[in-house]
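>>> this one's structure only:
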């Protein structure tokens, strides 16, 4: 079963990161399994370490590379086109109770908007359901109210 997805969108990278971290931590403290998804709008990215075996496999042309240990695994897959958020969730996040997605401003998913000004609400809403609107100056101490909104919104 696909978990609910909430996108954290806005201009302030620092605040989106802080909100993601705090939400993950506080939702985990409630016993929930939380997935985190990041949209990288700058094209190619590297999460592997240059010179390591998996990096060498990818540089040799492998379309999919995986690394597995006794406690975790990672798969790096070349994409012929931009993967859709629903496909990624369906394939990799079904064991989660909720997925928080940093970015994905073009998706149709519900969102938390981090605003610099009131104009940002319409800029980032794009017809999607709003979970919350957060001022970029919110402090970590104000996040518990947001956690409660997220839990209620997702019926967790």
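Thanks, I have the structure now. Here the structure is a predicted model, which is why all the values come from computation and not from measurement. Numbers count the residues shown, from 1 in each chain.

>>> only C-alpha atoms for contact and neighbour calcs from this point on.
OK.

>>> surely residue 121 meets residue 111?
No - counting by C-alpha atoms under 8 Å, residue 121 stays clear of residue 111, with 10.6 Å between them.

>>> show me which helix runs longest in this protein.
Using DSSP state H, we find that the single longest helix of the chain is helix 13-29.

>>> run through who's touching the helix or strand just after that helix.
Sequence-wise, the next helix or strand downstream of helix 13-29 (DSSP states H and E) is strand 34-38. Here strand 34-38 makes contact (C-alpha atoms under 8 Å, 6 or more residues apart in numbering) with 24, 27-28, 93, 96-103.

>>> ok, of these, which come out buried?
Listed as buried from the contacts of strand 34-38 are 24, 27, 93, 96-103; burial here means 16 or more other C-alpha atoms under 10 Å.

>>> and the comparison structure, right after this:
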């Protein structure tokens, strides 16, 4: 069990969910156990609803936790910090966190159309379709899931 953690950030509709799904499926096919935490800052997540992110994440076979300001959805109705959630999920190799930009985790910011520079101060790499390497950050091709997984294995934080 590796217990590695990495986070993903980016604007709405930037491709974060799609990338996390692909990364989770890639790791699971490789025999790794994956857990996913999704941040719900507006406290509006719907559960077990086809088409919603939490439903899509659960379809990968990963354990899923959704954090919001008022609850943690994983058999709990209290707000939790990352350390609390890790205690709930003791058996994982890779933890993928969507959002929660204040967490001290290595972070890939995802940009589908244009780069939003407000995400760069807390980014360690970016994933985009653009071929430039702006801002001194590693730019991973958003379509290259294997390369994203490689970056995670090389840069994720042991938790």
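Structure received. The shown structure was predicted, so the numbers you read here are calculated from the model rather than taken from an experiment.

>>> so which bits of the longest helix of the first structure are buried?
Neighbour count says helix 13-29 of the first structure has 15-16, 19-20, 22-24, 27 buried, by 16+ other C-alpha under 10 Å.

>>> show me what residue 153 of the first structure aligns to in the second structure.
By TM-score structural alignment, residue 153 of the first structure lines up with residue 155 in the second structure.

>>> so the most centrally placed residue in the first structure: helix, strand or coil?
The centre of the first structure sits closest to residue 101, judged by C-alpha atoms, centre = their mean, with a distance of 2.2 Å. Recorded secondary structure, residue 101 of the first structure: strand (DSSP: H, G, I helix; E, B strand; the rest coil).

>>> my read: it touches residue 6, true?
Yes - assessed by C-alpha under 8 Å, residue 101 of the first structure is found in contact with residue 6 at 6.0 Å.

>>> ok, back up a step: name the nearest of the buried residues of helix 13-29 of the first structure relative to residue 126 of the first structure.
The nearest member of the buried residues of helix 13-29 of the first structure to residue 126 of the first structure, counting by C-alpha to C-alpha, is residue 16 at 18.0 Å.

>>> now the closest one: closest residue in space, sequence neighbours ignored.
residue 8 (6.4 Å; C-alpha to C-alpha, 6 or more residues apart in numbering).

>>> so how far does the helix or strand where that neighbour lies sit from its counterpart in the second structure?
Assigned by DSSP H and E, residue 8 of the first structure falls within strand 5-10. Here strand 5-10 of the first structure, set against the second structure after superposition, deviates by a mean of 0.8 Å using mean C-alpha distance after the TM-score superposition for the first structure.
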